[in-house]
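>>> After the sequence you'll find the predicted model.
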Amino acid sequence: MELRDVVGGSLQMLAERPGMAHPYLTLSDSETGESWIEQAHGLTKEQVRRGRYAFGEGIVGRVIQSGRTRVVHGSSPKFLNRLGRSEPEYMSFICAPVRLDGQVIGTVSVDRHGADPAELQVDVTLVEAVADMLGHAIAMRRRAAEARITIEAENRRLRAELRERFRISNIVGSHKSMLAVYEKIAQVARSNTTVLLRGESGTGKELVARATHFASPRAEAPFVALNCAALPESMLESELFGHERGAFTGAIETRKGRFELADGGTIFLDEIGELRPQTQIKLLRVLQERSFERIGSNQTRRCDVRVLAATHTDLERAIAEGRFREDLYYRLNVFDIQLPALRDRREDVLELANFFVNRYGSERDPPVTRISRKAARMLWAWDWPGNVRELENCIERAVLLAGGGVIRAEHLPATLRGVEPGDSEARGEAPALGDAPAGATLDEALHALERRMLERALGQSGGNRAAAARALGISERRMGLRVHKHGLG
């Protein structure tokens, strides 16, 4: 309830009490001490305009000055009757202080007609109670307003921080293929065009999506991301479009979907190629008409949302196989940005590695600040099937293991050790899948091979175990057991 409604209800309650009339709330300026009528019941606009008092002036001014309730007869010379009541000699004037955190910030005043002393004292107690209640209400609203101002300021600070963090110039990589990506972001960012980001898992599609959003006129509005492969089909539609209370078992309250939450801003739909046909149809409608219905509702809702989508799958092949709608493909593929695999921009590997060392190494004591030459050669030689995400995880792990401020070869995963440019890389070949250290036994080599295949499948599926299991031709249960065995969870 708004503060004005609380005050209005309190003043009306006083006005309806037999013998009471013209209740009003005054507030005072803490610097000048001047007070004025903030809200009243039964007074004319002219009376409200005249109801201003200097500090210590009249009964209102004296109550604000002293902090004590005063009751005076209308015939008293202390009663100014600035509001021009008729026949003030037949009334008493009750004025009680309103306090905020112990300081007097105003008064509650009321005219009382024809009361004997006992009845008058009861009414004085009532007016004081109302003044105390309004003081608490004002305190709560003021604290809420201060909290809102603080939250808004923090939101502005965080938005500015995000804009700075996700500036195009802050994306790491100077290979010519990345320069082409930066150019495309700059071309499309300031429009409302739907963008399709394509590339293997771990290449930084969400980073590019955020950079596009924060370089657009929608930068102050929400950026809402959803991984379409991370949720079962039964939940995905609710996540996208929302639901009404009771729409299905477990829908205990109405919930907005991601499109509503992103209204005015940008929605990023990752792994768009994993959508089921029924959800594809509903997404197509949103892209065409910018409208949808929550689950369990017939009310059509409109949204002003820019759509950025991403996929690592071959959508053209999915269309040919009947798994993806051709009309949705054309709606999404208005402007495409292809992100290169890390192995195709090997010159950026060490630049990225040093970037991650700076990010995670500064948190260590002593800080980890550099990579040894041997470790750098191994990083450069690896083919990074999990792309930038795999490299980041590798460096974060190495930072935890490193001592003396330097990442050395022994701090890197076993799958990287022994892989140097003089080996398969020098021959123009990718490192052998599951390379084991020299002298390894058959069991150790098979263990390394299994781990490498798991890592590759998880990297290519963006960490989705179900998709990785399908790619490897094993059950999800076996996938879970092997992930646990190799500590990849």
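Sure thing, it's come through.
>>> Going by C-alpha atoms from here, please, whenever you check contacts or count neighbours.
Will do.
>>> Against Q121, how distant is the closest residue to L120 other than its chain neighbours?
With C-alpha to C-alpha, 6 or more residues apart in numbering as the criterion, L120 has its nearest non-adjacent residue at 7.8 Å, and that residue is R112. Plainly put, R112 is 11 Å away from Q121 if you go by C-alpha to C-alpha, to the nearest Å.
>>> So for the two, which sits in the more crowded spot?
R112 (25 against 14; other C-alpha atoms under 10 Å).
>>> Which neighbouring residues are in contact with that one, exactly?
G19, M20, A21, M91, S92, F93, I94, L120 (C-alpha atoms under 8 Å, 6 or more residues apart in numbering).
>>> The structure to be compared is supplied as follows:
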Amino acid sequence: MSTPIDNTIKDGFKSHYCHKAGRFCKGDTELPLLFEISTMINNSRFIKDTLDPIMELVAKYLDAERSMLSILNREVSKILIEASYGISVEDKKQGNYLIGEGVTGNVVKTGNPIFIDKIDSAFGFANKTKLQLKTKAKKDISFIIVPIKVDFEIVGTLSISRIFDERVNKDELIRILSVIGAMIGQAVRARQDRMEYIERLKNENQQLHLELENRFLQENMVGNSSKLREIFKQIEQVSKTHATVLIRGESGVGKELIADAIHYKSDRESKPFIKVNCSALPETLIESELFGHEKGAFTGASEQKKGRFELAEGGTLFIDEIGELSAPMQIKLLRVLQEKQFERLGGNKTIPCDVRIITATNRNLEKAIVEGSFREDLYYRLNVFPIYMPALRERLNDIPLLADHFIQKANKKNGTNIIRIASSAIDALMIYHWPGNIRELENCIERAAIISTDQVIRIENLPPTLQTAESSSTFSKGTLQIIVEKVEKQLIIDCLTAKKGNVLQTAKELSISNRKLGLRIDKYNINVDKYKGKAS
């Protein structure tokens, strides 16, 4: 008597469902199927590629419409479909269950197989994979599911759905599925372990990446002034884009740190981050450094050399002191920005270029354009997203935080053990005009930490230029009052920014009356409306 499916499976072994007896045959008749499954597993390089064919084999052997292998992900406590036959890709994506959810979740929870005669009348059948409740001929559908166990631990489930037949020996069908499940269980467990390990690595990598981003900002860009918070906000806004960034500011303010932060918070962070300083290279070498050269391009060019653009492919190129670039090099750089390609010096091969450009300068480029020393078209190409890093004298209330930061850095670098900085030394730091900005402050703290004899940085440990009015040229009549007023104004602005322009909350935060705050706002000509609704 012929079966309702193609009797030829693989190399000719036949469906082992006996319609006359109303049961599946036992014993040696299972061996061809088990041998075939074992061979497929042993010969597979990647078990993932073998599981779907195994599910097809199981479905045909057991006269089933669909078969499904689900695996328990212990990391997230979810049961996901790993392989299947007769289920669409879209429906397969929906087949994820919590432990205890639906029939699949209950089998994982209890460890007991379940045989449902007719799913259209079954209670608790979630049917996330949109299994038809009846055939087109209105025949009932049965659903059979067994747990897959390895070393007494449930690692997943194996299930089939087939046309209901009251003659079927349920225990025998469950036994066959259990044997098949046990066979593929070890392979499933190995894949489960690998997938969970990969998932842990991904989560750990994401967490470490986030911690590194935050630590980078915390360790290198120290301060809490409104101006610095605005820069943090701009970095967040531009880092996820591919826009060209122009960083402005005096020498020593930390422009390179902004470039670092933008790159390492971007989607290019795993790609190269290459830096070049135009002022540090002679005019004769800058083209070769940027674009590379061919062998024999000039005297001494004994071999081919890749330039910074090639080395930064797919990543970021930071060009510092862009204002020092010569007119011919400005033209070449403009071409790269426009056409995304270049040639090595002495070569004629065009090289495509996928590099994000970040530039920095302490020069007044607008003035340089008027004077004719900087191209206006290049300026507009570079100035897509400008960021201005304020001088240290513009963020005086960051000095105490910076001083503490540089003390810790000096302790780690030189083995010093400075505990604190005296208030008189802080006062001196707050009054000084800092022509060298952050770089000068760091050097000042490191020197003071080295010469301190009692684990405290005192005013006498600071350089002479910070100790006396005569040598520093910082003090003049009324200067202390001016500095105090500058700090007071900056504190008010910072608090207004944090409170989104709310004067009452700002007064409360600063522990002064609303009237006194109003007087100071008038005195310093602060535009409160500018800070309303502005989150820092």
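Thanks, I have it. From a predicted model like this one, the values you see are computed outputs, not experimental measurements.
>>> So the residue nearest to L120 of structure 1, which state does it fall into?
Under DSSP: H, G, I helix; E, B strand; the rest coil, the three-state class of R112 of structure 1 is strand.
>>> what do we get in structure 2 for it?
Following TM-score structural alignment, no counterpart is assigned to R112 of structure 1 within structure 2.
>>> ok, which pair from the contacts of R112 of structure 1 is furthest apart?
Taking C-alpha to C-alpha, the two most distant members of the contacts of R112 of structure 1 are A21 and L120; they sit 13.6 Å apart.
>>> Compare the two (neighbour count), which wins?
Under the criterion of other C-alpha under 10 Å, the comparison of A21 of structure 1 against L120 puts A21 first, with 22 against 18.
>>> pretty sure that one contacts D111?
Yes. Using C-alpha atoms under 8 Å, A21 of structure 1 makes contact with D111 at a distance of 5.2 Å.
>>> first vs last residue of stretch 350-369 of structure 1, how far apart are they?
Counting by C-alpha to C-alpha, you get 13 Å between the two ends of stretch 350-369 of structure 1.
>>> Tell me the gap between the helix ranked longest in structure 2 and the middle of its chain.
Across structure 2, the longest stretch assigned as helix under DSSP state H is helix 170-220. Distance, stretch centre to chain centre, for helix 170-220 of structure 2: 20 Å (C-alpha atoms, centre = their mean, to the nearest Å).
>>> Packing partners of that helix?
Judged by 3 or more C-alpha pairs under 8 Å, 6 or more residues apart in numbering; DSSP states H and E, helix 170-220 of structure 2 is in contact with strand 23-24, helix 31-43, helix 47-61, strand 66-73, strand 141-150, strand 153-163, helix 255-264.
>>> got JSON lines for those, with mean neighbour count too?
What follows is these, written out as JSON lines (neighbours: other C-alpha atoms under 10 Å):
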{"stretch": "strand 23-24", "mean neighbour count": "20"}
{"stretch": "helix 31-43", "mean neighbour count": "15"}
{"stretch": "helix 47-61", "mean neighbour count": "20"}
{"stretch": "strand 66-73", "mean neighbour count": "24"}
{"stretch": "strand 141-150", "mean neighbour count": "24"}
{"stretch": "strand 153-163", "mean neighbour count": "23"}
{"stretch": "helix 255-264", "mean neighbour count": "21"}
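>>> Next, format the ones you listed as TSV and append distance to T241 of structure 2.
Written out in TSV, the entries for these read as follows (distance: least, C-alpha to C-alpha, whole Å):
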stretch	distance to T241 of structure 2
strand 23-24	62
helix 31-43	46
helix 47-61	36
strand 66-73	35
strand 141-150	47
strand 153-163	42
helix 255-264	10
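>>> wait, which of those is closest to R515 of structure 2?
Across these, closest to R515 of structure 2 is helix 255-264 (C-alpha to C-alpha), at 39.4 Å.
>>> Whatever residue of structure 2 lines up with A230 of structure 1 and E343 of structure 2, how far apart?
The equivalent of A230 of structure 1 in structure 2 is A280 (alignment by TM-score structural alignment). Per C-alpha to C-alpha, A280 of structure 2 is found 23 Å from E343 of structure 2.
>>> between the two, who's got more neighbours?
More neighbours surround E343 than the other of A280 of structure 2 and E343, with 17 against 11 (other C-alpha under 10 Å).
>>> per the alignment, that one corresponds to what in structure 1?
That one, E343 of structure 2, aligns with E293 by TM-score structural alignment.
>>> how near is its match to T266 of structure 1?
19 Å.
>>> Next, the contact list for the aligned partner of R258 of structure 1 in structure 2, please.
Taking TM-score structural alignment, R258 of structure 1 has R308 as its aligned residue in structure 2. When contacts are counted by C-alpha under 8 Å, 6+ apart, R308 of structure 2 touches I274, K275, V276, E289, L290, F291, G292, L317.
>>> and what of I357 of structure 2?
So I357 of structure 2 contacts T244, V245, T316, L317, F318, I319 (C-alpha under 8 Å, 6+ apart).
>>> looking at this, it is in a helix?
No. Using three-state DSSP, the assignment for I357 of structure 2 is strand, not a helix.
>>> counterpart of it in structure 1?
In structure 1, I357 of structure 2 lands on V307 (TM-score structural alignment).
>>> since we're on E347 of structure 1, how many residues are nearby?
Neighbours of E347 of structure 1 using other C-alpha under 10 Å come to 15.
>>> did I read that right, it in a helix?
Yes. Membership of E347 of structure 1 in a helix is supported by three-state DSSP.
>>> tell me the helices in the stretch 1-150 of structure 1, going along the chain?
For the stretch 1-150 of structure 1, applying DSSP state H, counting those that start in this stretch gives helices covering 3-15, 45-50, 58-66, 117-165.
>>> Just name the most buried of these.
The highest average neighbour count among the helices of the stretch 1-150 of structure 1, using mean count of other C-alpha atoms under 10 Å, belongs to helix 58-66 at a mean of 21.
>>> what packs against that one?
Here helix 58-66 of structure 1 is seen to pack against strand 91-100, strand 103-113 when contacts are counted using 3+ C-alpha pairs under 8 Å, 6+ apart.
>>> State the span of structure 2 onto which it is aligned.
Using TM-score structural alignment, helix 58-66 of structure 1 finds no match anywhere in structure 2.
>>> Now do that helix: distance to the chain's middle.
The answer for helix 58-66 of structure 1 is 48 Å, by C-alpha atoms, centre = their mean.
>>> The match of E343 of structure 2 - nearest residue in space that isn't next to it in sequence?
T300 (5.0 Å).
>>> do you know how far the residue positioned nearest the centre of structure 1 is from F241 of structure 1?
When C-alpha atoms, centre = their mean is applied to structure 1, the residue found nearest the centroid is P222 (7.4 Å). Counting by C-alpha to C-alpha, the separation of P222 of structure 1 from F241 of structure 1 is 16 Å.
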